[in-house]
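Asks: can't give you the sequence, but here's the structure:
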């Protein structure tokens, strides 16, 4: 069965069924370049603690040196725009699955593609990384989109799961 909508569903034994639109993820701050995601060292970070440390350093600097506006804002914006126009991006699946709030006792996630249904343990699904753009362009349905699934260990980096239509929590 071939779907034409560029949306993907999270449904099944969840408190909140979710509709995902990969076309808007380019504006999401959680997006990461695929190469960076799989090659960068991952460290668990306490966001509140990191923010507090950064804010403290910033305030200390301003007290000592005075406030200085960075002269490079235009070049930073240009670099970011260029990165978005040329990058290959993805986003972790875990926040979406957790927001759907799977019911107690859930053990697996069924991924439905155009051609098959694949079953994965919940722990594996929580590590999925969803590719949604390639070379600065959204993945087209005709080319295996709207998203691709990469395993958290990058074992399928060259052969991601394509044509994903839904995630059913069981």
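Replies: All right, it came through fine. The model shown is predicted, which means the values in this text are computed figures rather than measured ones.

Asks: contacts, neighbours, all on C-alpha from now
Replies: Will do.

Asks: and stretch 41-53, end to end?
Replies: In stretch 41-53, first residue to last residue: 21 Å (C-alpha to C-alpha, to the nearest Å).

Asks: check which element follows the longest helix belonging to the chain along the chain.
Replies: As assigned by DSSP state H, the longest helix anywhere in the chain is helix 47-65. Moving toward the C-terminus from helix 47-65, the next helix or strand (DSSP states H and E) is helix 73-86.

Asks: give me the contacts around whatever helix or strand comes next after that following helix.
Replies: Next along the chain after helix 73-86, taking DSSP H and E as the criterion, comes strand 89-92. The contact list for strand 89-92 (C-alpha atoms under 8 Å, 6 or more residues apart in numbering) reads 25-26, 30-34, 127-134.

Asks: narrow those residues to those that are buried.
Replies: Among the contacts of strand 89-92, the ones that count as buried by 16 or more other C-alpha atoms under 10 Å are 25-26, 31-34, 128-134.

Asks: ok, so of the residues you listed, who is nearest residue 9?
Replies: Closest approach to residue 9 among those (C-alpha to C-alpha): residue 130, at 13.3 Å.

Asks: structure B:
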């Protein structure tokens, strides 16, 4: 139940969505595409933070969320920080979001501004998991690309 980021990147990395529930960068699915709190603003907030800070910081999440909220909400994780850490090479043209049986080809900008749905009703996605890919504008929110196992850059 991991997701690999590899291909035309400086640092291939492996993600474990099962630990994101305590990550401060997670967003409630229903609020992620709310016009009052645009996804782009959230990305800018995280990308503007001190790069020397250890990520992820989990102390605020433990204080902010009570157990009932954690067990009832669906959560998404912006992909931006992970891709920034992997350092996509400047000559990369496309990203392929891969599942066990299929793939979705997207632009670099589209993947940078996208999210991964990793928890539904407070539970880790096991069927069709470990995560679902959703474009940053939410256009496939109702029909996300499921079973994401790899993000490959060409």
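Replies: Everything's here; your move. Since the model is a prediction, treat every value here as computed from it, not as a measurement.

Asks: tell me where the first structure has helices.
Replies: Assigned helices in the first structure, in chain order: 34-39, 47-65, 73-86, 94-100, 122-125 (criterion: DSSP H).

Asks: returning to what we had before: identify, from the buried ones among the contacts of strand 89-92 of the first structure, the entry nearest to residue 86 of the first structure.
Replies: Set against residue 86 of the first structure, the nearest of those by C-alpha to C-alpha is residue 134 (7.9 Å).

Asks: need the nearest residue in space to the alignment partner in the second structure of that closest one, chain neighbours excluded.
Replies: Aligned by TM-score structural alignment, residue 134 of the first structure pairs with residue 120 of the second structure. Distances taken as C-alpha to C-alpha, 6 or more residues apart in numbering place residue 74 nearest to residue 120 of the second structure, at 4.2 Å, with adjacent residues excluded.

Asks: and that neighbour, what is it in contact with?
Replies: Residue 74 of the second structure touches 28-30, 117-123, counting by C-alpha under 8 Å, 6+ apart.

Asks: try it again at 7 Å.
Replies: Residues near residue 74 of the second structure by C-alpha atoms under 7 Å, 6 or more residues apart in numbering: 28-29, 119-122.

Asks: and the gap between residue 26 of the second structure and residue 70 of the second structure?
Replies: When residue 26 of the second structure is compared with residue 70 of the second structure (using C-alpha to C-alpha), they lie 11 Å apart.

Asks: can you put the buried ones among the contacts of strand 89-92 of the first structure in TSV and add distance to residue 170 of the first structure?
Replies: Converted to TSV, those look like this (distance: C-alpha to C-alpha, whole Å):
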residue	distance to residue 170 of the first structure
25	26
26	29
31	27
32	28
33	30
34	28
128	17
129	20
130	20
131	23
132	25
133	29
134	31
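
Asks: narrow these to those in strands?
Replies: 32-33, 129-131, 133-134 (DSSP state E).

Asks: out of the residues you listed, which comes closest to residue 47 of the first structure?
Replies: Taking C-alpha to C-alpha as the measure, residue 47 of the first structure sits nearest to residue 32 out of those, at 17.4 Å.
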